[in-house]
Every structure is written in structure tokens, then in C-alpha cells.
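> Predicted model and sequence below, questions to follow.
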Amino acid sequence: MTGIQTSAPAAAAPLQDWLIYLETIHSKNIDMGLERVSEVGAKAGVLEPAQLVITVSGTNGKGSTVCYLETILRAAGYTTGVYTSPHITEYRERVRINAQELTDAEHVEAFTAIEVARKQTSLTYFEFGTLAALWLINKARPDVAILEVGLGGRLDAVNCVDADVAVVTSIGIDHIAFLGNDREQIGREKAGIGRAGKPLICGEKKPTGSIEESAERIGAKLWQVGRDFHANEQGTSWSYRSQHTQLNDLPLPKLPLINASTAIAAIEQLPLPVTLSAIREGIARATLPGRMQSYFYRECEVLLDVAHNPQAAAYANQYVRKFYPEHKIFAVVGMLSDKDHAGVAKALISQVTNWYLGSLSEPRGETAEQLGVSAKLPKESYEVFESVELAFTEALRAAQQWQTNNGKALVFGFGSFYTVARINAHLKGA
């Protein structure tokens, strides 16, 4: 972290100058708490960014749930403002108005407005960016704002906004330095986005007791998957059922089905009519960069996913087993140092025998050598490389050779948003 910078870029400065500035104005990368961000948000007039607000927290599944909400509501004819993080390739991915990214100039306008509002109040990069996103959404005044919570819940910057419907997707062990070291503590933090008298949708199949306890303490109306709403897969389709709704012959989604049902449950709580055809169309259209993103590159199949914890890796294992049952898997992995390397490897070891580990130079990035040790991989099963790009290049070469002499192959890159971003850029020739 560089020293605190006191002078902001000019209002017409490039977006990149502002992003660099945002990294310098607070002494910590992460500083949990709502006092500062709420104060500045109130001054900027951004704490009620839309007529209706949905916030989405959880360990895994937030991005896909947000995506389902956006595509279904858009198919139903409603205007939307969406905020997600982190981005994969460029910052502008974080905000979408009616499914469209905004220009650099619009983001700079928002940063300038928040800079004026904050005066001497110190904000982290994420807090500043969150308020700028709310400013952009507030300017557009959509029917629904859909806000993805960052790493936390109760004390996350996004929670400065009161949600009409709050969603908790899944609870896994991640960010233990900030959220607690077991699922009960983490569940309590994630459920802290609920509001008194408002729906709190839980899409966790095996919820922690702390989620229900938090809902009761807050006074939120808990809707629990498996109790209040249900999803049943039936061959080439699936159905959704709740106390008031029965939806049949829904298309199987490209993203996790459980999160589609969670999104439908949230939409049920909105005072907005949504047709069955809009739900079907929205589910079919829902895709996300970096989430089971597939390519055919140089005559080889490539799959990318941002999975970086054991729960996400377990889903990835099921996905690969289902859709690539005859393929030999060549895994390209880069991870941050504070992740559960051994847990991720254990979840995929049954599918992967060849590991290509790349060092990440980003903050908290792990070296390939240390990753191999901490993941507890057999020494003969992995190779180490100075970068994810070099690891990908070698994995691709090996996969192509396997296809020539043996059978089908898949290059599967995962482990971090940074890993996916680097491979995506490499594929595009950046």
C-alpha cells in the first residue's frame, strides 16, 4: 500500500488515474464497517438508488444469482441497475444499466461526485467504488437495483443500502480473517443484510442455524430453500415450487440450478408481475464471464471458472464430470495465498491427474512452488511455472498431444478471478 494521496485526479482525467487514486486514499485494503460509507452515501444522496433494491450475499453463487435476477427482470420488461465485484478484465464490468456497461467518462463522473461528497472521510477502494456504483444506478433510476455484496454481509459497504429483498446464497469457509472461522459465524455475517419486515431468501441447502437466528433477531421474513421453495430437476428440464407458485418445464440453466431457484424466490417477493415466459427466457439467457466459460481454442476445449474455495471446487468437479465425462483434464491453477489450497485440490483430485501451477504476481498471489506444497499434491502430478500464462501454454500443448495419441482432452483453468482474467487475456492475444 502506497502512502495516502491527498489530491484527486481532475474531473476529466482518465479512468485509470482515478482507479490508482482509489488505492491510495485509505490505509487498509479492507476495513469492515458501515459508519464511513453510510455517512458519505447519505451526503451523496445514493442510499436509495432505485424503487426496489435486492442485495445478494453468500460465499459462492452470488454472481450467478445476480445474473438470473437481471436476465429474468429484463425479459419481463423492467429496467435494472446491477453492481457486482470484482471485475475480471476491466473495471467497467462492475456496473450495468439495463444489461449494458457504462463508459469511462460516466465512471469518472461518479468518482468525481463521491470525491466531493466524502471531503476528508477516508474510504477504501471497495467503499469508494460501491458508492460510485450506487451514484450511477441512482442517476439511471431503474425499476430494480441488484447489488452483489462483497466479501462480507453485515459490515460490508453494500449493506449501507436497505434492501427490499435480501438473498443469502451459500455459506462456505472463506475470508476467515474478517468473517469468522466456521460456517456459523460466517452465516451470521452474511445474513446481516436482512431487514426488519422484509424477505430474506436463503438458497443454502444446508443452512447454518445462525441464518435463522439472524433473521429472527433482525425481524426479517426468512424463505428457505427445501422448506419454502423447491427445485426439482427432471431430465432435460426442471420445476420450481413454492406455497403460491408452480413453474414447470423450465430450461436447464448454464449456471447452477439452485441459484436460479433462489432468484425466482426473490422475484416472487417483489411487487412486480413476472410471466412464466420471462422466467424461461431469463434462465436460458443467463451466462457469466468466468463461470463455467467454455472456448474451443486451437482445436482443444478450454473451460474457465473462478472457483477458489472447496465448495466452488466441488461444484466444478460435478460440472466437469457431467459435461466432460470422457475427457482427460489438464488443470491450470493460480491462487491467492489466503485460500484453502488443499481443500480445493481435494475437491478436484478425483478428476484431475495433471496439474499446471502458475504463480500470481497480484497482491496476496501465491507462488506456484508454494501452491504445490500447500495443496498437498503428489510431486509427480504437477509442474510449476512463473506465470499462469506459461502454465496454460504448457497445459494446452500437453492436451493437444493427448488428443492426437489418445482421446478427448480439456484444459480447465481455475483458482482465482486473476487466473481467469489472465487466461482470458492470453486467449484474446492481449
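Okay, I see it. What you are looking at is a predicted structure, and each value in this text was computed from that prediction instead of being measured.

> Every contact and neighbour count from this point should use C-alpha atoms.
Will do.

> residues in contact with Phe128?
Counting by Cα atoms under 8 Å, 6 or more residues apart in numbering, Phe128 makes contact with Leu22, Val37, Phe111, Ile114.

> From the centroid of this structure, which residue is nearest?
Gly63 (3.8 Å; Cα atoms, centre = their mean).

> Just confirm that residue contacts Gly150, I think it does.
No - checked against Cα atoms under 8 Å, the pair Gly63 and Gly150 is beyond contact range at 10.6 Å.

> ok, back up a step: what does the helix or strand encompassing the residue nearest to the centre of the chain contact?
Following DSSP states H and E, one finds Gly63 within helix 62-75. With contact meaning Cα under 8 Å, 6+ apart, helix 62-75 is reached by 56, 79-80, 82, 84, 98-99, 146-148, 169, 255-256, 259-260, 262-264, 267, 274, 278-283, 285-288.

> if you set the cut-off to 6 Å instead, what comes out?
If you take Cα atoms under 6 Å, 6 or more residues apart in numbering as the criterion, helix 62-75 is touched by Asn259, Ala263, Ala278, Ile279, Gly282, Ala286.

> Distance of the last one relative to Val82?
To tie it back to what came earlier, the one meant is Ala286. 14 Å (Cα to Cα, to the nearest Å).

> Between the two, tell me which one has more neighbours.
With neighbours defined as other Cα atoms under 10 Å, Ala286 and Val82 compare such that Val82 has more, 28 against 20.

> In contact with that one, which residues?
Val95, Arg96, Ala145, Ile146, Leu147.

> what's the spacing between Ile423 and Leu255?
Counting by Cα to Cα, the gap from Ile423 to Leu255 is 20 Å.

> I meant to write Gly77 there.
Taking Cα to Cα, one finds Gly77 at 22 Å from Leu255.

> More neighbours: these two, which one.
Taking other Cα under 10 Å, Gly77 and Leu255 do not tie; Leu255 has more neighbours (23 against 12).

> which non-adjacent residue is nearest Thr419?
Gly334 (5.5 Å; Cα to Cα, 6 or more residues apart in numbering).

> Contact partners for that neighbour?
Per Cα under 6 Å, 6+ apart, neighbours of Gly334: Gly358, Gly415, Thr419.

> my guess is Leu410 meets Leu304, correct?
No - in this structure, Leu410 is not within contact of Leu304 by Cα atoms under 6 Å, at 10.4 Å.

> What residues sit buried inside the host helix or strand of Ile211?
Following DSSP H and E, one finds Ile211 within helix 209-218. Residues of helix 209-218 classed as buried by neighbour count (16 or more other Cα atoms under 10 Å): Ser210, Ile211, Glu212, Ser214, Ala215, Ile218.

> also this one, for the comparison:
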Amino acid sequence: MQNLNTLDDWLAHCERLHPKNIDMGLERVRAVAQRMGLAFDCPVITVAGTNGKGSTCAMLEAILGQAGYRTAVYTSPHLVHFEERCRIRGEMVNAADLIACFARVEAARTQNGQDISLTYFEFTTLAILSLMAQSGLDVAILEVGLGGRLDAVNIIDADCAVITSIDLDHMEFLGPDRESIGREKAGILRTGKPAIVSDPVPPQSVLDRAADIGADLWRFGHDFNFSGDKLQWGWAGRGRRYAGLAYPALRGANQLINASGVLAALTALRDRLPVTAQAVRNGLGMVELPGRFQIIPGQPTLVLDVAHNPHSVAALAANLDAMGFYPCTHAVFGAMADKDLAPMLTRMGPLVDKWYFTDLPTPRAATGADLKGRWQVAQTRAEVTAGTFADPRQALQAAIEAADPADRIVVFGSFYTVGGILKDGVPRLSAQHLAS
């Protein structure tokens, strides 16, 4: 243990502890949490869902921060640096603070020689929750990593649960259909506590679970809704309305659904965490979240999006459609091999003129060559080209060299794909290239 001096040392230690990367269940992580005396003395908002979790957490954090509350948010995975997974009062945590909490988890895990094996996610979750719990917070925002019922964050009882859009992903762990997946997500609901369901067409299993345990169900289209035009939008829910709101700073039509769930959660918690209309306006106007339909200034237009399942790729395609005409769209794509790749490639097919398939630095990833092979099976447009690359950076550089200033480049897929672009700063076209 004396060699665990840096955050990287601790993360490598976490990767060696358990035979599985994912081992669903709360018994082990709860036992270590009890040894640590882990508890929160502030309201906790837990967010689950297939897509929209990160955006929902970011908007909650931004609005509550603008209202003057001491916030902390835990999200995963990270794009570039592990420390991105936790922000306290709007600032990314530093490695030194995390290291102390990793040591605390290890001491509890090995207490009295009775070792408890934890996965990487379970160990790191406990360390981050420990840091949050000792930070003098007014509110904690927790994003579920996978599913909900058996996810490590679910050892903490939510004072308000938010379930965003539900679709098919991680089916080997969560079940073969939306009803099964919804049942897992609904595991974060608690008796008598607000249950915000922002999916417009939720699985019946979610509604049944809320009824079975007596949760206070807030359902999109029933208990809250939004309306709007091209210039502004409004929200109405139980006992509260907001009118004349500017669109959230996060781009994409789906963000209004996420924002509606956020406002429902804040309305449900207004007795404990009152927020003003101005805090709502400021928070929505200032919220930032890298890698979610993120448009990088410059030419050609560059879009970064961590869309990595059919539902999120469909949202990305709709958002790209709404951007208007571009002479040529170049797409850099890398993804995990266990994803449902065919519908993702099919949905993006009509929009993309040149593909750049990339390897990723993890054994779970499909190779660029494999992605290209899967794309070729369904390819019907003879004029479309494709190449393979060793990493996202090389793929993007090739796209930049091939693109005209009026073109569009889209980087999408795994967090590794977008993170591989962001980690060293986004490369831009040279003045010489632009001049040509």
C-alpha cells in the first residue's frame, strides 16, 4: 500500500481488486459504506436513464448553484480526466482530495483483515461519495452509472429521483426490452419521495414501481409539460409556471425534455430547496457539458457528441438535420463492440459523406476495421468513402485535411472517441489550409 501515492496509482489498484469490471449487486459496496459510516445530511437527487442523465445533472447543478446553494455532482464516465467525475460548488475536485478518500475506502474495505472485494466503479464511487459527504453541501446530485436498482449510487436514498429517457442499452445486464430496463431504472425510487419521469412514453414497469412503493409520481405530459416557439419556451407543473424562458445553453431539441424534468424536480423540492425564476433563467443560460452536441467554433463546423446507442444517435441525427445544409459531412466514429451498431450506422448513413472509423484504447472497443466492415454491409450510397485509423486524433486530423471550410465534421460514439479529441485540445484548421 505504501506505493499508492498518486491518483493514477489508486485507479490502477482499483482495476486489480475484482475479477469482473461490472458485478451487479449492492451487498459488498453497502457493507464497505457502513464500515465508513457514509451518510449525507443534505437532500440527494439521483438521476437514472439511458440518455439525458448528464445533461439533467448539469442543469440541476447550474440552477441550484445560481440559487446560491453549495452543490456537488457525481457523474460518470469521464471524458479526459478522472477528476471530472465530481464537481463541488461548480469546480472539478483535485486529485489530492480524492487520494485521501481512496485511502479511507481501502481502510474500510480491509478492516480487521476481513477484505471485501470491490469493482473499479464501486471503489471509486465510494471514494467520491465520501468526499461529497464531508464537503458541507446543501444538495448532492448523483448520476447512476448503469441501471439503477443495483448501481452503487443506489446505496444512498434519494430525496428526489429523476428518470430520463429509457431505451435499449446494456441489455446483457439490464434485460432485453424497455420494460425490463425500466424496472431496473425504477430501483432508485423511494416511498413517499418525488419520482420525476421525464421520458414522454415511459415503460409501464416504471409507473408500476412508483405505484407499488407509494412514490410521488411526476410524469411528463401529465404532471408537467413545456410549450414554446422558436424564440422562447415555458414550463408548467404542479403549482408553478415559468414563462418566456430562453432555450438552454445545451444544444439539441431533446434538451427541453431534460430541462422539463429538471424544473419538475426543483418544483417537487421547493420546500427544502427554493429557487427563484432568475436562478432558473441564469442556470439554464450558463450550463455547460462537454461532448453533448458540442459545437466547436471555427471552420469547418465541428460537432462533438457522445451518442453511443441507437436512441442517442437518433437524437444526434435529428439535431444535425436541424443545422441546415453542408456540402459534405465527415464523421469520425468509434464505439464499443457490444453496442447495437447496425441501427446507429443506418440512422447516420444518409447524413454522412465520408466516414473515419477509429480504434479506441480499450479491449471492449470495436476496431476501426470491424466498424467499417459493419458499415459496408448496409451501405447503399456508392459515392460515400470510408477509412480506418489507429486513434480518434488521427481520424479527426484526416477529416480536417479532407474538409473544405464550408463542410461539417461530426465526432461521435464512445466517451473514448470524444475524449480522445478533447484530451490534448481540439485541433483546428491551419490558416494556410483555410486560405486554400
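Perfect, I can see it now. What you see is a predicted model; the values in this text were computed from it and never measured.

> coming back round to it: out of the contacts of Phe128 of structure 1, which are inside helices?
Here DSSP state H is the test, and the contacts of Phe128 of structure 1 give Leu22, Val37, Phe111, Ile114 as lying in helices.

> Quick one: these as CSV, columns for distance to Pro251 of structure 1 too.
CSV is the format used below for these (distance: Cα to Cα, whole Å):
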residue, distance to Pro251 of structure 1
Leu22, 42
Val37, 41
Phe111, 40
Ile114, 42
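
> And the residue lying closest to Thr262 of structure 1 once chain neighbours are set aside, how close does it get to Ala231 of structure 1?
Counting by Cα to Cα, 6+ apart, Gly203 is the residue found nearest to Thr262 of structure 1 once chain neighbours are left out, at 5.4 Å. Per Cα to Cα, Gly203 of structure 1 is found 11 Å from Ala231 of structure 1.

> now the helices for the stretch 251-400 of structure 2?
Listed in chain order, the helices of the stretch 251-400 of structure 2 (DSSP state H, counting those that start in this stretch) span residues 255-268, 277-286, 310-321, 341-348, 368-378, 392-402.

> I'd like to know which of those helices is closest to His81 of structure 2.
helix 392-402 (16.7 Å; Cα to Cα).

> Show me where the stretch 1-150 of structure 1 has its strands.
52-57, 80-83, 95-97, 100-101, 144-148 (DSSP state E, counting those that start in this stretch).

> how far does the third one sit from the chain's center?
This points to strand 95-97 of structure 1. Counting by Cα atoms, centre = their mean, to the nearest Å, strand 95-97 of structure 1 is centred 15 Å from the centre of its parent chain.

> Find me the equivalent region of it in structure 2.
Matched against structure 2 by TM-score structural alignment, strand 95-97 of structure 1 falls on residues 86-88.

> burial of Thr71 of structure 1, as a residue count?
Neighbour count of Thr71 of structure 1, defined by other Cα under 10 Å: 25.

> residue in structure 2 matching it?
Match for Thr71 of structure 1 (TM-score structural alignment): Ala62.

> returning to what we had before: quickly note the distance from the residue nearest to Thr419 of structure 1 to Leu360 of structure 1.
From Gly334 of structure 1 to Leu360 of structure 1 the distance is 6 Å (Cα to Cα).

> And Ser374 of structure 1, by the same measure?
Distance of Ser374 of structure 1 to Leu360 of structure 1, computed by Cα to Cα: 15 Å.

> So these two - more neighbours on which side?
Neighbours per residue (other Cα under 10 Å) separate Ser374 of structure 1 from Leu360, with Leu360 holding more: 25 against 15.

> Now do the contacts for the more buried one.
Leu360 of structure 1 sits next to Glu366 when contact means Cα under 6 Å, 6+ apart.

> what does Thr50 of structure 2 give?
By Cα under 6 Å, 6+ apart, the contact list for Thr50 of structure 2 reads Ser165, Ile166, Asp167.

> Show me what the last one aligns to in structure 1.
Just to be clear, that refers to Asp167 of structure 2. Matched to structure 1 by TM-score structural alignment, Asp167 of structure 2 sits across from Gly172.

> how about that match, secondary structure?
coil (DSSP: H, G, I helix; E, B strand; the rest coil).

> can you count the residues close to it?
Neighbours around Gly172 of structure 1, by other Cα under 10 Å: 19.

> just the one 10 residues further on next, same as before
When counting by other Cα under 10 Å, one arrives at 14 neighbours for Asp182 of structure 1.

> measure it to Gly172 of structure 1 for me?
8 Å.

> repeat for Arg422 of structure 1
Distance from Arg422 of structure 1 to Gly172 of structure 1, by Cα to Cα: 26 Å.

> With Asp228 of structure 1 instead?
Distance from Asp228 of structure 1 to Gly172 of structure 1, counting by Cα to Cα: 22 Å.

> Equivalent analysis for Ser38 of structure 1, please.
Ser38 of structure 1 is 28 Å from Gly172 of structure 1, by Cα to Cα.

> repeat for Ile193 of structure 1
17 Å.

> what do you get for Ala278 of structure 1?
32 Å.

> repeat for Phe412 of structure 1
Remark: distance between Phe412 of structure 1 and Gly172 of structure 1 (Cα to Cα) = 22 Å.

> swap in Pro310 of structure 1?
8 Å.

> what about the aligned residue in structure 1 for Leu11 of structure 2, neighbour count?
Mapped onto structure 1 by TM-score structural alignment, Leu11 of structure 2 lines up with Leu19. By other Cα under 10 Å, the residues close to Leu19 of structure 1 number 17.
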